[in-house]
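A.B. asks: fold the following and give me the result.
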Amino acid sequence: MTSVSTASARPTNPADRIDAIDVLRGIALFGVMAINVVMEFRVSIFEQFLGPKTLASSIDRAVETILTQAVELKAFALFSLLFGAGLAIQFDRLAKSEHRTRLLARRLAVLLVFGVIHLCLIWNGDILTEYALAGFIVLPLLFGPRWLIALAALVFLALYLAIQDFPPEGFFPSRTLIWRDVMDANRIYATGGFLDVLAFRLRELPLIASLHAFVFLRTIGLFLLGALAWRSGLVRNTRALFVIAIPAIALGAALLCGGMEPLGTILLALGYGAAILGFASFERGKQLLGWAAPLGRMAFTNYIAQSIIFGWIFYGYGLGLFGRLGITEALAIGIAVYLAQVLFSAWWLRRYRYGPLEWLWRSLMYGVRQPMVVAEV
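C.D. replies: As a prediction, this is how the structure comes out:
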């Protein structure tokens, strides 16, 4: 691998990071974790398409309502906004490097490799592969002016919203195919060994791909909105953040109640992000939310670690709890894992500059081993 050693081409120094963005990323990771553990590790990801199930516990019903209405797709949309902003930040910070395009393309290529490994060998609910592919589409647009980024974002989001109302024929698998997959998942994920789970995970990939295809346009549009938020200076404009947050949350909630979930989800994600960024910009906000910053700085490592841990807890090659827990019990396990990651991330970053996977990602991107220990220059 050819190394890039110019002075202008190097990773962002941890001291130069924007803490509020790390805080937001750490909080967003909680929402992603909650949905993953409750709806994708506890039971089959496709069970939700077979209609609502009768829950034995009123607590489970309440928790499910909160997760589906306030968290579910909003957390993933928020992560997409953050990824787009992060890509734009790196693009702009590498402006003086003649290797900028090659570096960022390599960064996305490495992410794609990580995503495929995660998708095939660890958990097929992976989002990294989709993010890498969307990133390749967004990257050329970052060379354009803000109006072009804004226009492209609106076009991609409009196309996504149009597909919600008029999905192409055959876009989704049949109900019969989904039902068979859920029945097989209940048996194999719950009792199968690692190779059995691996084989079934690979067999599910065409079904998983249809889910990603359905939201791919939204992902691109949200990447571009995140990039626009950075380019316009909104990320650091506390007053503007609150001006956006309040109406976005109010309108998003109203649209959800009115049955316009796709658009409501996007607006709620924008509102959540603006509110948390704005609050985290105040000194009091930093004190109350600062615990999430280390988790956000290590979001890549923590995301993959959650997949490994939850796979062992729920699948047959581990504790085999798949299909045996209620929503509240599964969420409690997820919260325990999340809290452990909060403590571990703070401990790790007192000693090291990056999380383990973040360090590997940067080293492969630049083609040079990056300093890892805090004392290293």
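A.B. asks: when you work out contacts or count neighbours from here on, use the C-alpha atoms and nothing else.
C.D. replies: OK.
A.B. asks: which strands or helices does the strand or helix carrying Trp147 pack on?
C.D. replies: Trp147 is located in helix 146-165, with elements delineated by DSSP states H and E. Packing partners of helix 146-165 (3 or more Cα pairs under 8 Å, 6 or more residues apart in numbering; DSSP states H and E): helix 205-231, helix 261-280.
A.B. asks: rerun that using 6 Å as the cut-off
C.D. replies: Packing contacts for helix 146-165, counted by 3 or more Cα pairs under 6 Å, 6 or more residues apart in numbering; DSSP states H and E, involve helix 205-231.
A.B. asks: list the contacts of stretch 243-252.
C.D. replies: 264, 267-268, 271, 274-275 (Cα atoms under 6 Å, 6 or more residues apart in numbering).
A.B. asks: check which residues of stretch 49-66 are buried.
C.D. replies: 60-61, 63-64 (16 or more other Cα atoms under 10 Å).
A.B. asks: which stretches of the stretch 1-150 of the chain form helices?
C.D. replies: Along the stretch 1-150 of the chain, counting by DSSP state H, counting those that start in this stretch, helices occupy 19-36, 58-66, 72-93, 100-117, 128-138, 146-165.
A.B. asks: would you do the same for the sequence below? I want to compare the two.
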Amino acid sequence: MTTPDRNAIVDTLRTAALIGICVVNLPYMALPEAQTLSVAQAEPDQIAAMVTSVFFEAKFFILFSFLFGWGMDIQHRAAERAGADPGRRHWRRMVMLAMIGVLHAVFVFSGDILLLYSLVGSLIWPLRRASPGKLIRFALVMIALSLVCLMAISAALAVSPPILADAGSGLAGGYIETVLARLIAWPETLVFLILFQGPLAAGAFAAGLAAAKLDVLDPQATRWGRRCAFALPVLLAIGLPLNIAYGLVASGPGLGWGGLADLAGFLSIAVGGPVLTLAYICIIRLAGDHLKLPALLVLAGRNSLSSYVLQGVLAGLVFGGYGLGLFGQFGQAWLLPISIALALVSMMLVGLCARLTGRGPLEFVLRRVTYDAGESSSAKA
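C.D. replies: Prediction:
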């Protein structure tokens, strides 16, 4: 099997996941709630919001989760090769990830996914030795559970519509005011993330574990390239209509066929999100070693924790009142390219740090906690 840290497919998937997550998250750090939770007024902003909903929302956090599950299997094998206890490493890693997640939610971005990943990673651990078939069946069950959770979200919103915050409050203020706004928003946001992302993240974790066991991301496993070529048209034919339906409901005027049709459009993301994510994986898998990323982006992808957190830090400095104060100054049409640029800048900075010091700052902390003091420093994170 190709060495995980020198796999062009995995490098590209990591980079794509980081960019896609930034595209989805930035509006929640740069716009008032009234703009993020309602249909945009200007046509360019409507188009950008639709593009984000159709091609990015509930796709790239699933991809990130898939890679997390893939990495869990790689780390388990590395621990066994080193003669270490995989369980001890895993639980220390999950505890530290949860602590970083809480700090990230309060001081950087209330929509943090790290705490959720820690919770899901803890729940998935007992399945680490399961067969690929059992893991895929578990993933399908999680999609069904996601439908139930999305129906619960829809019912809750119907009973109690969200109260939109004033455009000049919270994130537009100074740093202390921003932290207080995040603290107030975080409990409700965490519940939403658990319901909206939790089951799909768990399913993607399981799928990533299965992919690692089957060498799906190994460029030398040519059979998977052939299977991806066969599956891609089917995945696109299923995924695109479902995600367009979701986009029309989440960011557009709705489907126009009544409330039940709009509910079905909203629920369609539970299937459409994973299916289009699989299509993205197939596209990158088919490109294989032909994808040659700049060295700094490769390093940043291998230090994705630092890259992810730095996105929020830079967004705060650009849009927060304690930085450039550009909160609410740009619509969705501008935020789409800005988010891509911000993701690339954060990755280049983390890549430069990793080139100079060997790894990103948060990866350094995570490794120190994950490994016993007596373990070899050469063990893979």
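A.B. asks: quick one on the thing from earlier: Serialize the helices of the stretch 1-150 of structure 1 to JSON lines and add fields for distance to Pro52 of structure 1.
C.D. replies: Putting these into JSON lines (distance: least, Cα to Cα, whole Å) gives the following:
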{"stretch": "helix 19-36", "distance to Pro52 of structure 1": "16"}
{"stretch": "helix 58-66", "distance to Pro52 of structure 1": "11"}
{"stretch": "helix 72-93", "distance to Pro52 of structure 1": "15"}
{"stretch": "helix 100-117", "distance to Pro52 of structure 1": "31"}
{"stretch": "helix 128-138", "distance to Pro52 of structure 1": "28"}
{"stretch": "helix 146-165", "distance to Pro52 of structure 1": "20"}
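A.B. asks: aligned to Ile188 of structure 1, what sits in structure 2?
C.D. replies: Under the alignment by TM-score structural alignment, Ile188 of structure 1 pairs with Gly170 in structure 2.
A.B. asks: and the aligned partner of Arg107 of structure 1 in structure 2, how far from Trp70 of structure 2?
C.D. replies: Alignment note (TM-score structural alignment): Arg107 of structure 1 maps to Arg93 of structure 2. Note on Arg93 of structure 2: its distance to Trp70 of structure 2, by Cα to Cα, to the nearest Å, is 15 Å.
A.B. asks: who's more crowded, the two?
C.D. replies: Trp70 (26 against 22; other Cα atoms under 10 Å).
A.B. asks: which position in structure 1 pairs with that one?
C.D. replies: So Trp70 of structure 2 corresponds to Ala85, using TM-score structural alignment.
A.B. asks: what comes up buried for the helix holding Trp147 of structure 1?
C.D. replies: Using 16+ other Cα under 10 Å as the test for burial, helix 146-165 of structure 1 gives 146, 149-150, 152-154, 156-157, 160-161.
A.B. asks: so which of the contacts of stretch 243-252 of structure 1 is the most crowded?
C.D. replies: Leu268 (30 neighbours).
A.B. asks: that residue matches what in structure 2?
C.D. replies: The alignment partner of Leu268 of structure 1 in structure 2, by TM-score structural alignment, is Leu276.
A.B. asks: excluding chain neighbours, what is closest to its match?
C.D. replies: Gly239 (4.9 Å; Cα to Cα, 6 or more residues apart in numbering).
A.B. asks: what do we get in structure 1 for that neighbour?
C.D. replies: With TM-score structural alignment as the matching criterion, the partner of Gly239 of structure 2 in structure 1 is Gly252.
A.B. asks: now stretch 42-53 of structure 2, how far from the centre of its chain.
C.D. replies: 21 Å (Cα atoms, centre = their mean, to the nearest Å).
A.B. asks: that should have said stretch 211-222 of structure 2, apologies.
C.D. replies: Taking mean C-alpha positions (Cα atoms, centre = their mean), stretch 211-222 of structure 2 and its chain are 22 Å apart.
A.B. asks: buried set for that stretch?
C.D. replies: Under the neighbour-count criterion of 16+ other Cα under 10 Å, stretch 211-222 of structure 2 has 211-213, 215-219 buried.
A.B. asks: start to end distance for that stretch?
C.D. replies: Counting by Cα to Cα, you get 14 Å between the two ends of stretch 211-222 of structure 2.
A.B. asks: how about stretch 304-320 of structure 1, aligned to which bit of structure 2?
C.D. replies: Taking TM-score structural alignment, stretch 304-320 of structure 1 hits residues 309-325 over in structure 2.
A.B. asks: buried sites along that stretch?
C.D. replies: Buried, per 16+ other Cα under 10 Å, within stretch 309-325 of structure 2: 309-316, 318-323, 325.
A.B. asks: residue in structure 1 paired with Asp45 of structure 2?
C.D. replies: Checking TM-score structural alignment: Asp45 of structure 2 goes with Asp60.
A.B. asks: Leu67 of structure 1 versus that match, what's the distance?
C.D. replies: From Asp60 of structure 1 to Leu67 of structure 1 the distance is 10 Å (Cα to Cα).
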